[in-house]
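1. Provided below for reference: sequence and predicted model.
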Amino acid sequence: MLNTVEPSSNGFKRLLTLRLNTTIGPVIFVTVYAPTLYATPDTKDEFYEKLAITISHIRRKEQLVLLSARFGVGKVNDNGQRLLELCTYHNFCMANYFFGTKPQHKVSWRHPRSKHWHRLDLILVRRATNKHVHHPRSYHSADCDTDHSFVCYKIKHQPKRYHRDKKQGHP
C-alpha cells in the first residue's frame, strides 16, 4: 500500500494533499481546513486562492476528493457562500447530502453554548465521480482530540497492484 501513496508538495499549512494510485486511476485527497468565520478577509482570500491553485493542478481525469472542515452549511454565512461558489465553479457536489442517513449522522459539530448540531465537515467530490462515494456519516463517539466528530465514508476503489519479479530458484 505504501507504493500507492505520494506525499503532499503544496507547502500550505491549511491544505494537505494525498495521491493514491488505484485500479481506475489516481485519486487525490485534499484535506482542507478553512479559516473560521472570524478570520480576516485577507486570510480567507489567501486560503481560497491557494485552494484554487491546488485544484487547478489536478487533471480532470483524476478523481478529486476534498475533505473539508469549517466551511459551514445551513444558514449561509460568508464561509458557506464561498463554499457554494467553489462547488459551482469546479462542479463539485457535497457527498454528505446524497445519502439517506440518520440526521444525527449528518452533523459533525455541536455549538458549545446553544448545543445545536451543525454540518461543518464535508466531503466534496466532482459530480462525475460521486458514484464512487458510499455511506458518508459522522461518528460522535470517536475520540479524535477535537470538538468535531469523526467524518468518514466508504470509497469504491482498489489499490493498484504492483507486480514484483519472482525470485529465481536455485537449481
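-> Yep, it's here.

2. hey, let's count contacts and neighbours off CA atoms from now on
-> OK.

3. mind listing what the nearest residue to Thr129 once chain neighbours are set aside touches?
-> In space, and not counting its chain neighbours, Thr129 is closest to Gln63: 6.8 Å by CA to CA, 6 or more residues apart in numbering. Contact criterion CA atoms under 8 Å, 6 or more residues apart in numbering gives Gly25, Pro26, Val27, Ile28, Val125, Arg126, Thr129 as the residues in contact with Gln63.

4. Tell me the secondary structure at the last one.
-> Put simply, Thr129 is helix when judged by DSSP: H, G, I helix; E, B strand; the rest coil.

5. what do you get for the fourth one?
-> For Ile28, the assignment made with three-state DSSP gives strand.

6. I'd like the distance between the nearest residue to it once chain neighbours are set aside and Tyr38.
-> Leaving aside its sequence neighbours, Ile28 sits nearest to Arg19 (CA to CA, 6+ apart; 4.4 Å). Look at Arg19 and Tyr38: by CA to CA, to the nearest Å, they are 32 Å apart.

7. Against that first model, consider the following:
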Amino acid sequence: MNVHASTEDKIDDIKDRFYEELEHVFDKFQKYPMKILLGDFNAKVGKEDIFKPTIGNESLHEISNDNGVSVVNFATSKNLTVKSTMFPHCNIHKFTWTSPDGKIHNQIDHILIERRQHSSILDVRSFRAADCDTDHYLVVAKVRERLAVSKQTTHKVHMEKFNLKKLNEVEGKEQYCVEISNRFAALENLDTEVDVNKTWETIRENIKLSTKESLGYYAPKNHKPGFDEGCSKLSDQRKQAKLQWLQDQSELNGDNLNNIRHEVSRHFRNKKREYLKDKIDELATNSKNKNIRDLYRGINDFNNGYQPSSNLVKDENGDLLADSHNILNRWRNYFSQLMNVHRVSDVRQTEIDTADLVIPDPREIGWDGMDWIDLAQDRDQRRALVNTVMNLRVP
C-alpha cells in the first residue's frame, strides 16, 4: 500500500480520518500474503525505548513528533514494524526530504511490514543521486521473499500481433494475396484421407507464415509518449547539475540546478502538449474517415491511461498461475469444458395437452364463407376466420 499522510500542521480531525481510512483499507487485505506499507508518512520516528520493538535504534531523529507517534500506534495495533529505522547507515543515506533552502533534512518516508515477515526486508536506505525532480529522495528497500515454486523450465509466451492495418492498403493486400496463393497452391493436391488435425496444422502454419512475410508485426508500444532524444539530453543535464549540487551545495550550484529544472519542466510540458495535440488530430482524422475501430481504441487509451499487461490466470481454485506451461494447460482445459457438448440420453417424455378450439371447424359448418364469417362478432375473430378459410384447400 502506498501512503501519503497529512503534514504535521494539519488539524487532528484530518489526521484521525486519515488513519481511520488507512485502517479500513488495511483490514481488507488477505491474511497470508506479505503486507508492506510505504510512502510519505510525514512522520519523524524517534528512538524511544517505549516504542520498541516496533521501531529500531537507527532512526535519524531522537524524539518522535505527533505524526511519528500516530505511525507507531498504528503499526503496534496492526502488528507491524517500521523497518526504515532498523538499518545502520550514514545520515546522508537516511535523509528522505530536504527543505528548499537545503538546510533542514528529515526522515519522513518510511516502510512498514508485518512483524512475522520482517526478515524479508534486508535493507532500507535513500539514494540522493536519483533524479526525480522533487524535494524527496528515492527510498529503496531490498526485499527477499521465499516462494514455493515448481522446478519447471519456463517458456516465454510471445504476444506478438500481426499488423492487420496493412490489409487496408492496396499494396499490402496484394502482397498478402500473392503469398497466400503461392503457399496454398501446394495444398491442393493433398490426399483427402489425411488426418484432419494434421491438415489443419499445415493450413494454420501456412497462414501464419504468409501473414508474417507480407504484413509483419505491430511495433512495440512506446509507454513514454513524446519522450525524444532532446528530452533525454535535458534529463541528463539535470542529473549532472543535481550531482554537482550534492557535492558542493553552494548558492551558485543551487541556482544552476533550479534554472535547469525550470527548463526541463518547460520542455517536458511543451512536448506533452504537442503529443496530446497530435493524438487529438489523429482521432479527428479517424472520425472523419469513419475508422471506428481506431477511433474508439484511441478514446479508450485516453480514458484508461497506461494499463500494465499481465499473463497471470487463475486456476479452478482461484489461485494465480504464473508458469507458462500451467497457463496453457489451464486454457486448454477451460475451452475443452466450454466447447465440448455432452449429449443427454435420459430425456423425460412429457405429455403435451392441446387446448380446445374456440372457433368451430369450418368443415362442420359448410363452405358458405359469408355465413361463416357472420358468426364472428369481433374484428379479431373475423380476421382469424378469413385467414383460416384462405388456407383451406377444397378436396
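-> Nice, thanks for sending it over. As the structure is a computational prediction, the values presented were derived from the model and not from experiment.

8. TM-score for these two?
-> TM-score for the superposed chains, counting by TM-score structural alignment, normalised by the length of structure 1: 0.72, backed by 139 aligned residues with a CA RMSD of 2.4 Å.

9. thinking again about what came up before, what strand or helix carries the residue nearest to Ile28 of structure 1?
-> Assigned by DSSP states H and E, Arg19 of structure 1 falls within strand 15-22.

10. Kindly name the residues of structure 2 that line up with that strand.
-> Residues of structure 2 offer no counterpart to strand 15-22 of structure 1, counting by TM-score structural alignment.

11. for stretch 115-124 of structure 1, same thing?
-> Mapped onto structure 2 using TM-score structural alignment, stretch 115-124 of structure 1 covers residues 103-112.

12. Ok, stretch 81-98 of structure 1 next?
-> Going by TM-score structural alignment: stretch 81-98 of structure 1 matches residues 69-86.

13. next one: stretch 48-55 of structure 1
-> Matched against structure 2 by TM-score structural alignment, stretch 48-55 of structure 1 falls on residues 19-26.

14. Could you check that stretch and say which residues are buried?
-> Buried residues in stretch 19-26 of structure 2, counted by 16 or more other CA atoms under 10 Å: Tyr19.

15. quick one, strands of the stretch 251-395 of structure 2?
-> Applying DSSP state E, counting those that start in this stretch to the stretch 251-395 of structure 2 gives strands spanning 313-314, 320-321.

16. Nearest to Glu364 of structure 2, out of the ones you listed?
-> Ranking the strands of the stretch 251-395 of structure 2 by proximity to Glu364 of structure 2 (CA to CA) places strand 313-314 first, at 68.8 Å.

17. Where does the closest one end up in structure 1?
-> Taking TM-score structural alignment as the measure, structure 1 aligns no residues with strand 313-314 of structure 2.

18. tell me which strands and helices that strand is in contact with?
-> Judged by 3 or more CA pairs under 8 Å, 6 or more residues apart in numbering; DSSP states H and E, the packing partners of strand 313-314 of structure 2 are strand 320-321.

19. For the stretch 101-250 of structure 2, just list every one of the helices.
-> Using DSSP state H, counting those that start in this stretch, the helices found in the stretch 101-250 of structure 2 span residues 170-185, 196-214, 229-247.

20. Quick one: map Ala130 of structure 2 onto structure 1.
-> For Ala130 of structure 2, the residue aligned by TM-score structural alignment is Ala142.

21. With structure 1 overlaid, how far apart is the match of stretch 48-55 of structure 1 on average?
-> Superposed on structure 1, stretch 19-26 of structure 2 shows a mean distance of 0.7 Å to its aligned residues (mean CA distance after the TM-score superposition for structure 1).

22. so who does the residue at minimal distance from the centre of structure 1 touch?
-> Nearest to the mean C-alpha position of structure 1, by CA atoms, centre = their mean, lies Leu67 at 1.4 Å. By CA under 8 Å, 6+ apart, Leu67 of structure 1 lies in contact with Phe29, Val30, Thr31, Val32, Asp121, Leu122, Ile123, Leu124.
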